[in-house]
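[1] only the shape, not the letters, is given here:
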């Protein structure tokens, strides 16, 4: 096959190392998602009357929720027998094994706790955070591309990638760059959500951005999974793999929220009070 018919991907996942310390593309892009996301979220929060201190707090909740959720999601959804038999391996997160659906659950729980602590409307918080979560997801999938992992099925398309460093699947053939597909989808979602917020800001109907995010993101995930190689052997015999099965309830949740927004499009302030209405005074 001519080299013009596919892209040879032979990127070193390690940027550089100093003794035992190594800096890898995945870790850098993962961290960048939080750094850039914090700056964008600060702009959003300040524009809507909140403080930079709120963003510092939510960032901490997000980091903990993302890492714990992603790790436990991988443990419970993809290889529970191994990890429950070897519980110490759960802590060895540097060896890989993070699940995006687990991260989603972890983030939802963390933000519920954050909302309760600061007495903020939960959906108001979710509507703003999904903007930066979409950007973070795009960067993480680029990290997967740099690691030559989560590869697609063989393809003869001109933009197919030959993942030279991936030895999990043989023979070496051009494959769908599904990491890039998911990254581009997440980045497009980020752009749309941010533009919607920029145009309407406090006038955004409660739940609209979150509903759009989970519906579109996980629908794209469900479809792109058909182009991926199975991540676990036991998934090979399944018509819908674990990633797709976990995406379906999130899509349904998104559709229900969008339906409710359509029926009753109400914009709220951070404390849950409808926009244009003064907060009610508590009775003595």
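    Looks like it came in fine. Every value quoted in this text rests on a predicted model; they were computed, and no experiment measured them.

[2] could you use CA atoms for every contact and neighbour count after this?
    OK.

[3] ok, the spatially closest residue to residue 129 that is not a sequence neighbour - contacts?
    Excluding its sequence neighbours, the residue lying closest to residue 129 (CA to CA, 6 or more residues apart in numbering) is residue 41, at 7.2 Å. By CA atoms under 8 Å, 6 or more residues apart in numbering, the residues touching residue 41 are 55, 128, 129, 132.

[4] quickly find the element holding residue 199.
    Residue 199 belongs to helix 178-200 when assigned by DSSP states H and E.

[5] for residue 205, which non-adjacent residue is spatially closest?
    Closest to residue 205 by CA to CA, 6+ apart is residue 267, at 4.2 Å.

[6] roughly how far apart are that neighbour and residue 200?
    Note on residue 267: its distance to residue 200, by CA to CA, to the nearest Å, is 10 Å.

[7] and the two? Which one has more around it.
    Neighbours per residue, other CA atoms under 10 Å: of residue 267 and residue 200, the larger number sits with residue 267, 22 against 11.

[8] touching, that one and residue 203? I think so.
    Yes: with contact defined as CA atoms under 8 Å, residue 267 reaches residue 203; the gap is 5.3 Å.

[9] now do the helices in the stretch 101-250 of the chain.
    122-146, 178-200, 208-224, 242-263 (DSSP state H, counting those that start in this stretch).

[10] ok, and for the third one, which residues are buried?
    Using 16 or more other CA atoms under 10 Å as the test for burial, helix 208-224 gives 208-222, 224.

[11] output the contacting helices and strands for that helix.
    Based on contacts counted as 3 or more CA pairs under 8 Å, 6 or more residues apart in numbering; DSSP states H and E, the elements that helix 208-224 packs against are helix 122-146, helix 178-200, helix 242-263.

[12] so which of these gets nearest residue 101?
    Minimum separation from residue 101 across the helices and strands packed on helix 208-224 (CA to CA) falls at helix 242-263, 6.9 Å.

[13] center of the protein, which residue is that?
    In the chain, the residue lying closest to the centroid (CA atoms, centre = their mean) is residue 137, at 3.9 Å.

[14] what's the neighbour count on the residue nearest to that one when sequence neighbours are not counted?
    Distances taken as CA to CA, 6+ apart place residue 186 nearest to residue 137, at 6.2 Å, with adjacent residues excluded. Residue 186: 26 surrounding residues under other CA under 10 Å.

[15] swap in residue 163?
    Counted with other CA under 10 Å, residue 163 comes out at 25.

[16] residue 172 is in contact with that one, correct?
    Yes: between residue 163 and residue 172 a contact is recorded at 7.4 Å, counting by CA under 8 Å.

[17] included below, for side-by-side comparison, is a second structure:
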């Protein structure tokens, strides 16, 4: 039998700046959004153009509000509505954790709808570019969950080389499911979407990349849920499913529908080229 790994005692606070504590969890959100916007600037300029790099910068505020408000409200409504109904002020205590990806995804969708309407952009084409960057934040967020020692996995065989005992998970070895999710929902999904985004034939079909993201995330998350301990206040639901798996079902259906829709509709021509890129008259 191999020795079981003990969870490293990470400090969830990265650094103190006076009375302000900068946590790994917050840093993962900030870094994920900033890196995502940097990538989005490049993606929107690829043919067919869907926006300008300057508009991608403007989207930073919109997506930040969508992620934070949607993620928190999603957690409140999907996971512990009874508790927060009794303790409404606790909704503001985001430093204690409690963010829902599915709620954050809805928040980003609403932000994209309003943003593309405001600037008269093609919603699906813009969503395609945004979703390529989303797994960056997902992967970093799961690493932060691991550092916090939260959302650990189900009981694992002690013979598993990476089975780990978590401080709040009892004396049994568990799957480090946060790292499974970081590798699948984060790294693997990002590589698949990024490679697909390099193909012009795919970029010309608005909604296809967004559909790939929704379906890919639903599959990756549902798979990882088999190794992740369900939330203690929810446990297993109908058919032995978890809340995460149930919330992934409509995502999978929407993703597949989007890909079919994109394949059946005409190619997107994109925005006109900038004046500086247009050839001089008579050339």
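    That came through fine. Values in this document were obtained by computation on a predicted structure and should not be read as measured data.

[18] helix or strand for the nearest residue to residue 272 of structure 2 once chain neighbours are set aside, which one?
    Computed as CA to CA, 6+ apart, the closest residue to residue 272 of structure 2 that is not its neighbour in sequence is residue 49, at 7.6 Å. Using DSSP H and E, residue 49 of structure 2 falls within no helix or strand.

[19] residues near residue 49 of structure 2, how many?
    Quick note: residue 49 of structure 2 (other CA under 10 Å) scores 20 neighbours.

[20] so how far is residue 131 of structure 2 from it?
    16 Å.

[21] how big is the angle separating the longest helix along structure 1 from helix 122-146?
    Ranked by residue count, the top helix of structure 1 under DSSP state H comes out as helix 52-78. Relative orientation of helix 52-78 of structure 1 versus helix 122-146 (axes from the mean of the first three to the mean of the last three CA atoms, to 10 degrees): 60 degrees.

[22] mean shift between the helix or strand following helix 52-78 of structure 1 and structure 2?
    Moving toward the C-terminus from helix 52-78 of structure 1, the next helix or strand (DSSP H and E) is helix 80-85. Mean deviation of helix 80-85 of structure 1 relative to structure 2 after superposition (mean CA distance after the TM-score superposition for structure 1): 1.4 Å.

[23] buried sites along helix 80-85 of structure 1?
    Buried residues in helix 80-85 of structure 1, defined by neighbour count with 16+ other CA under 10 Å: residue 83.

[24] which residues are in contact with that helix?
    75, 89, 90.

[25] in CSV, list the contacts of residue 41 of structure 1 along with distance to residue 144 of structure 1.
    Converted to CSV, these look like this (distance: CA to CA, whole Å):
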residue, distance to residue 144 of structure 1
55, 27
128, 26
129, 23
132, 19
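
[26] looking at structure 2, which of those residues hold up?
    Contacts conserved in structure 2 for the contacts of residue 41 of structure 1, using both residues aligned by TM-score structural alignment, their matches' CA atoms under 8 Å: 55, 128, 129, 132.

[27] can you redo the residues you listed as JSON lines with distance to residue 96 of structure 1 and neighbour count?
    JSON lines is the format used below for these (distance: CA to CA, whole Å; neighbours: other CA atoms under 10 Å):
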{"residue": "55", "distance to residue 96 of structure 1": "28", "neighbour count": "21"}
{"residue": "128", "distance to residue 96 of structure 1": "29", "neighbour count": "21"}
{"residue": "129", "distance to residue 96 of structure 1": "25", "neighbour count": "23"}
{"residue": "132", "distance to residue 96 of structure 1": "23", "neighbour count": "23"}
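
[28] for residue 229 of structure 1, state which of those residues is nearest.
    The closest of these, once distances to residue 229 of structure 1 are taken by CA to CA, is residue 132, at 28.2 Å.

[29] isn't the residue nearest to the centre of structure 1 right up against residue 188?
    No: counting by CA under 8 Å, residue 137 of structure 1 sits too far from residue 188 to count as a contact (11.1 Å).

[30] which part of structure 1 matches the host helix or strand of residue 27 of structure 2?
    Take DSSP H and E as the rule and residue 27 of structure 2 turns out to sit in helix 24-44. Under TM-score structural alignment, the counterpart of helix 24-44 of structure 2 in structure 1 spans residues 25-45.

[31] which of the residues in that stretch are buried?
    25-26, 29-34, 37-38, 40-42, 44-45.

[32] to what extent does it diverge from structure 2 after superposition?
    Relative to structure 2, stretch 25-45 of structure 1 is 1.2 Å off (mean CA distance after the TM-score superposition for structure 1).

[33] same check on stretch 124-138 of structure 1?
    Per aligned residue, stretch 124-138 of structure 1 averages 0.7 Å (mean CA distance after the TM-score superposition for structure 1).

[34] one more: stretch 210-217 of structure 1?
    Looks like 0.6 Å for stretch 210-217 of structure 1 (mean CA distance after the TM-score superposition for structure 1).

[35] what about the spatially closest residue to residue 120 of structure 1 that is not a sequence neighbour, helix or strand, and which?
    Leaving aside its sequence neighbours, residue 120 of structure 1 sits nearest to residue 271 (CA to CA, 6+ apart; 4.8 Å). Using DSSP H and E, residue 271 of structure 1 maps to neither a helix nor a strand.

[36] from residue 48 of structure 1, how far off is residue 271 of structure 1?
    11 Å.

[37] now do residue 217 of structure 1
    On the measure of CA to CA, residue 217 of structure 1 and residue 48 of structure 1 end up 26 Å apart.

[38] now do residue 194 of structure 1
    From residue 194 of structure 1 to residue 48 of structure 1 the distance is 14 Å (CA to CA).

[39] ok, the two, which is more surrounded?
    residue 194 (20 against 13).

[40] OK, contacts around that one?
    By CA under 8 Å, 6+ apart, the neighbours of residue 194 of structure 1 are residue 131.

[41] so it versus residue 14 of structure 1, what's the distance?
    Using CA to CA, we find residue 194 of structure 1 at a distance of 32 Å from residue 14 of structure 1.

[42] ok, now residue 72 of structure 1?
    Counting by CA to CA, the gap from residue 72 of structure 1 to residue 14 of structure 1 is 25 Å.

[43] the more surrounded of these two?
    Shown here are residue 72 of structure 1 and residue 14; by other CA under 10 Å, residue 72 has more neighbours (23 against 14).

[44] nearest residue to that one other than its sequence neighbours?
    Take residue 72 of structure 1 and drop its neighbours on the chain: the residue closest to it by CA to CA, 6+ apart is residue 102, 6.6 Å away.

[45] the one you found is in contact with residue 65, isn't it?
    No: applying CA under 8 Å as the test, residue 102 of structure 1 and residue 65 come out as separate, 9.3 Å apart.
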